[in-house]
Structures are given as C-alpha cells and as structure tokens.
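Engineer: predicted model follows, preceded by the sequence.
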Amino acid sequence: MDFNLSEEEVLIQATVHELAQEKFKERSQKIDEESLFPEQNIKELAELGLLGSIIEEKYGGAEASTMSYSLILEEISQACASTSVIVSVTTMVGLAIQRSGNEEQKQNYIPKIAEGQTLGAFCLTEPNAGSDPSSMKTTAKLEGENYILNGQKLWITNASHSDIFLVMANEDPKLGRKGISAFVVEKSKIKSGTFTIGPPERKMGLNGSHTSAIFFDNLLIPEENRLGGKGEGLGIALKSLDTGRIGIASQALGIAQAAFDSSVNYAKEREQFGQAIGKFQGVSFKIADMKMKLDTSRLVTRKAAWMNDQGLNHTMESSIAKAYATEAAFDITAQAIRVHGGMGFSKELPLERYHRDIQATLIYEGTNEIQRLVISRNLGL
C-alpha cells in the first residue's frame, strides 16, 4: 500500500479544505443552533462536482478515487459534519444505481444526483427492522406493469430535500431477506397513491442534516423502477453500506481532527501556574492518546478506501474502519472538552457540538455492534 496521495487526491483535498474552512466553518454554528439545512454548502459542492465525486464521468460525476471521496468527507466534516452526512448519503444512492441499475436507469437518475439537481435518499430502516433488515414490513406488490408500495421507513436522511429515493421493499415476505427488492422512487413523477414525508426529527446532533420518517400508501411505481433483479434488494443495500461505512469513518476522522487541532492549539496558548497547560503531563498525555487514536483511525480508513480502489473485497475492512474511527472520535471529542475545561462545555466553542455530532456515527449505517458481527463472521466465527 502506497501511503502517498496522488496529485489529483492532493488537489481535491486542498480544494475542499479551502472551501470548508473559509465558508462552511463560519456557517456551521448557525446551522446547528437553528437546525438549518445547509443549502448554500450543498450548492457550492455541486458547483465543484463534488456530489458525484466517485460517479463515472459519463453520468456526470468526477470519477475520482474512493480515497478522494474519503478525503472530501473528512475535510467537510472538520467544518460542518451535517453537510458531510448529506453528501455521503447522496453519493451512496448514486453509486448504488451505477452499480446495480440498467443503462436507462443510470442515464435517467445518476446525472440528476451527480450534478446537484436533487439529492438522494437511502430507505432501508423501519420501526421493526433496524439491525435486522430482513424483518422489514414494507411491501411491493406487482400488479400488471406496476408495483404498489405500502409501508414506512424511519431515519431517512435528506428525505425532505430529495426527489430520488432508493427504497428496499419485500416482494415476497414469506422468503424473508430473499424476497427483498430495491426500487427507485422519483417523488416528482408519482401519479397514483401517496408518499408522505414526516417532519424532521429533533436530534441530539447533526441538526443541519434533516432526517424524517416516510410513508407509502398504495404508491404506484412502474415495474421498470426496480433496481436489479427480484430479491436482490438486500444485497444491493449491503453492498452500498460497504462504501458508505468508509464515508462514516471519514466523517468521524474529520470531526476528531477538528477537536484534536483545537486541543493542541489551546494547550499551547492557555497558561496556568506560569506555563502553558500543554507542559503538564495531565494534559499532554491526553493529547498524545488523542493523536495515537487519530492516526490509527486514518490508517484503517485509508486501507479500506485503498482496497475498494483496487477492486478488493473490503467488507470487513470497512466495518473495522467504521467501528474504530467512530469510537476513537467519541473518545477524542470527549477528551477535547476536558482539555478546554469550562470553555469546552460552553457553546462559545464547537467542542460540545463535535461530541454531539459524533454520537450518530456510532449508530447509523450499522451500529458498531453490527460491525463487530460483520468482522467476526468474516473471520469464520
């Protein structure tokens, strides 16, 4: 594995770093406090072609490496984690269609996502189907040349801002997971039935990333909107999560890096007992531990991204990266608050926001307990 980034990757990283630090960072507090959707951030990313960074050029993307994608999300997350979640989910939907769709589906849907005409929403979780997606109750019944969808989904990122929804539904509940198929629902082209989007959930963090429940009531979609073959839906979803988990690890890296940088600077500037607090081992050892966890997180995340770029199976490595990086970031953001003392607890600094935002990364796209299950099964246990 070559640890050096390519010239293109370095350029992409520098471009996103400048944009995030100069524009996103100053908007992030207001976005969090008022639960504002970061529309301007998304617009600026779309103008740079970063909503389709790993989408093929012929579908409007930049066809960059998975490593570039990881760097993009890391840099965005250092300034505004809510924005990175929106980008991550949108990319995951576009990539799933590119991987599993036919040519007509690819031409119809992917450019709209890659060029920023709309966002994508990934619809898997339900009230009784979280870590166990095979328990989903949403159904898809084929009638003539159309499917009729009924059911509901929970915790759908981008729901109120998307037109393209990747929905997993069960065609044959008797088959369990083998009956699940994937469908593309284009909200603006619904002709029959109802598609209801609930209000954004009130959350602990990531407040600029709006998350809602959605409801299908006899929703009619053309048979041609099925993605892949009958019963292939769960496989499509899980394959998407392999890449998505690299994105979550990258988000955690960005948040942790921001907390770490702030802690190092504060430890050098803040003085007590006649010297900088970083001179005291009680502080310096905390920061040393933060550095070890941060660098290890970056290594496992980049390994997973590199493996994906090489066309290697990376299911286990993505789970390792997601679980380790998010838990490390949880510890790093908690320690950053302690390094900053009372100011860390204050909303005047973003440290408390970092710690709130990181909580969701331990849960979505598969809880870290599920990541451990994936890892152990890949070890033959």
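Structural biologist: On my side now, so go ahead. Numbers count the residues shown, from 1 in each chain.
Engineer: CA only for contacts and neighbour counts going forward, please
Structural biologist: Will do.
Engineer: show me where the protein has strands.
Structural biologist: 119-123, 139-143, 146-157, 162-170, 180-186, 194-197, 211-222, 226-227, 271-272, 275-276 (DSSP state E).
Engineer: the residue nearest to residue 56 when sequence neighbours are not counted and residue 3: what is the separation?
Structural biologist: In space, and not counting its chain neighbours, residue 56 is closest to residue 63: 4.5 Å by C-alpha to C-alpha, 6 or more residues apart in numbering. To residue 3, residue 63 is 21 Å away according to C-alpha to C-alpha, to the nearest Å.
Engineer: dropping in the other structure now:
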Amino acid sequence: MDFSFTEEQRDFRSALRQLVDKEIIPVANEWERTGRYPTEIVARLRDMGLFGITTPEEYGGLALDMVSFTLVYEELARGWMGIAGILGSHNLACWMIARHGTEEQKQQWLPRLASGECRTGIGLTEPGAGTDLQGIKTTATRDGDDYVIRGTKTWITNARHANVLPVLVKTDPSTSPAHKGMSILLVDTTTPGFEVQRDLGKLGYKGTESCEIFLDEVRVPASTLLGGVEGRGMQQALSGLEIGRLNIAGRSVGIAQASYDAALDYSRQRTAFGKPISDFQAIQLKLADIATQLQAARLMTYWAAAKADSGARVDGEAGMAKYFASETAITASLEAMRIHGGYGYSTEFNVERYYRDAPLMSIGEGTNDIMRTVIAKALVNGSVTVG
C-alpha cells in the first residue's frame, strides 16, 4: 500500500499551502470576529480554478482526482474552516450535476460554475429533516411544463451567493417508500418566490453563511429536473454525500493539523518553572496523542480517497475516514486548548476557533452515529473488509 503523494499532488499541496499561509491565516481571526465576508479569498479561489475541482475538463473544470480533491479541503481548513465550506457545497453540487445531469443542464451551468462566474450550494436539509432526508416536506407539483415548489430549507451554505441551487423535493409525496417519490430540481435563485430569509447564528463555521430558505410557489421549468427523470433525487443526493464525506474528513484533518501545530509551537515557547512546558511529561503525552491520532486520521482519509479514485463505491471507507477524522479533530482541538492553558480560551489565539469549528465535522454529511451504521452495513455486506 502506497500512501505517498505524486509529484503533481505535492506541487498542488504546496500552492495551496502558500495561499493559506499568506492570504488566509493572517486575516481569519479578525474577519471572523467582525463578520466580514472573505471576498478577496473567494476571488483567489476562483483564480486558482478551485470552483471547478469536481467539474469535467470538457466543461472547463479541473476534474481533480479524489486525493487532490481531499487535499484542497485539508489545506483550506487548516487556515479557516469556513473557507473550505464555501468550496465544499459548491463542488458537491457541481459533482452531482456532472454525474447525474442531462447534457443540456451540464452545458447550461457547469462552465460558469467551474469558472466561479456562478456559484451554487445544495438544498437538502429542512427544519424537521436532517439525517432523515426521506422526512422532507418540500414538494414540487407538476403543472404543465413547470414544477411549483413549496417548502423551507435550512442550514444552506452559500445561499446568499448561489445562482443555482439543487433542491431536494418530493415530486410524489404519496409514494412508499418515500425515496421513490423524491427528485432534485436545479432552481435559479432569481426565480420569484425564492427567498433567503435569514442567516443562522453558529458556534463556529464562520466566514460563510448558513441560511434558511423559503420557497413560496416557486415555478421552475420541468427541464430543471436533475437527470430528467423523477424519483431519483435520493440516490443522487446520497451519491454526492459519499464524496462529501471525503471533503469532511479532509477538513477534519486540517483542523487537527492546525491544532497540533499551534500546541507544539506554544509548548516550545511557553515557559514555566524556568523551562519550556514542552519539557514536562504531561505536555509531551498530550502532544504524542494528538500527533498519533492526527497521522492515523490522515492515512485513513487518503486511503479512502485513493480507493474512490479506483472507481469503487466507498460508503464504508469514506464513512470510516469521516468518523475517525472528525472525532480526532474534536480531541485535538480540545487538547491544544488545554496545552495553551488560559490563553487557549482567548480569542487572540487560533485554538479557540479550532475548538468551535471541530464539532460541526461530527455532524456534517451525516452524524457520526449514522456513520457507524453505514460502516457496519458495509462490513456486514462485505463491501469493506478489515485485515
């Protein structure tokens, strides 16, 4: 098993690190504190082509391999997790359009999405339906050549900046099981009745907005039905979430890496009783635990990403990576805060931000309890073997 990066991947990582170190880390704390949207950083992401990392080359994208895809999120989250979120939802939607859309839908949206001229996200979650997507209440009723959408979506990243939003709806609410009556519509956000109602306050994950959206008699052409066939929305969403878990695993590794770096640097600089606190065994044990879990999370994450590059389904592997890496991020950020002592609780130090950002990774793209059931099913059906 070879876990090393190719020369091209190492060069790509180096370019990402330069961006993060020079243009993101120096401003992250202040911009988050003031609620400033990272317009300049978004422009740099656009210039680097990062809005097209899941878009095929024939539509103007980079079509990155899954290892490089995961690298993007690790490096960006190491600097500011909210920045990774801006790209995450966008590229997940692009992947779904590229994978499941009609040729007309791909031609209409992918070139502009890949260039960053247009932006997107994904409208799945509702006030009463997060993990249980089959419980959504948003409906789309066929009316001649149109669908009329009624409902509410919540926790929608990029909502205020999206030009098109894939929205999960029930086109046949009476069908059982419910997933057979679910579809995805590509909704132009300028359509009358589409309203971003409010930004939701959050513990962490700042820099990008998370909004509630109201769809009040939103009329869209039938041609916006993703793939052109009703009843496939649940499968389309779940296939996207599979690679989305690599995104979350990568972000988790980035947060854990940033936590480790901060803890190690601080332990070398901070003195107590006449010597650096890194000389004390209690601190050394914490550093050893963080570093070991971090490296294990990184190896598991890129193992899953490499398998995805083989074309195989990676429900179990991506679930394992997301589960383990996100728990590692939570532990690493907490231990880094403890190593900082009282300063770890200060907004002048980055570790308090890592501590606030990390918990979302155990929730996003499926809670970790759900991940454990996904992993178990993959073990039972034999799609993942251990040993």
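Structural biologist: In hand now; what should we look at? Here the structure is a predicted model, which is why all the values come from computation and not from measurement.
Engineer: map the residue nearest to residue 56 of structure 1 across to structure 2 for me.
Structural biologist: Alignment note (TM-score structural alignment): residue 63 of structure 1 maps to residue 63 of structure 2.
Engineer: quick one, helices of the stretch 51-200 of structure 2?
Structural biologist: Per DSSP state H, counting those that start in this stretch, the stretch 51-200 of structure 2 carries helices over the ranges 66-79, 81-100, 103-115.
Engineer: ok, average deviation of the longest one from structure 1?
Structural biologist: For helix 81-100 of structure 2, the mean distance to aligned residues of structure 1 following superposition is 0.5 Å (mean C-alpha distance after the TM-score superposition for structure 1).
Engineer: the closest residue to residue 62 of structure 2 other than its chain neighbours: how many residues sit nearby?
Structural biologist: Among residues not flanking residue 62 of structure 2 along the chain, residue 53 sits closest, at 4.9 Å (C-alpha to C-alpha, 6+ apart). By the criterion of other C-alpha atoms under 10 Å, residue 53 of structure 2 has 26 neighbours.
Engineer: what about residue 53 of structure 2, distance to residue 331 of structure 2?
Structural biologist: 30 Å.
Engineer: cool, residue 63 of structure 2 as well?
Structural biologist: Separation of residue 63 of structure 2 from residue 331 of structure 2 (C-alpha to C-alpha): 33 Å.
Engineer: the two: who's more crowded?
Structural biologist: Remark: of residue 63 of structure 2 and residue 331, residue 331 carries more neighbours, 21 against 18, as counted by other C-alpha under 10 Å.
Engineer: per the alignment, that one pairs with which residue of structure 1?
Structural biologist: Under TM-score structural alignment, residue 331 of structure 2 pairs with residue 331 in structure 1.
Engineer: what residues are up against the nearest residue to its match once chain neighbours are set aside?
Structural biologist: Nearest non-adjacent residue to residue 331 of structure 1, counting by C-alpha to C-alpha, 6+ apart: residue 290, 7.8 Å away. Taking C-alpha atoms under 8 Å, 6 or more residues apart in numbering as the criterion, residue 290 of structure 1 is in contact with 260, 331-332, 335.
Engineer: again with residue 291 of structure 1
Structural biologist: So residue 291 of structure 1 contacts residue 260 (C-alpha under 8 Å, 6+ apart).
Engineer: isn't residue 330 of structure 1 right up against residue 360?
Structural biologist: No. In this structure residue 330 of structure 1 lies outside contact range of residue 360 using C-alpha atoms under 8 Å: 10.2 Å.
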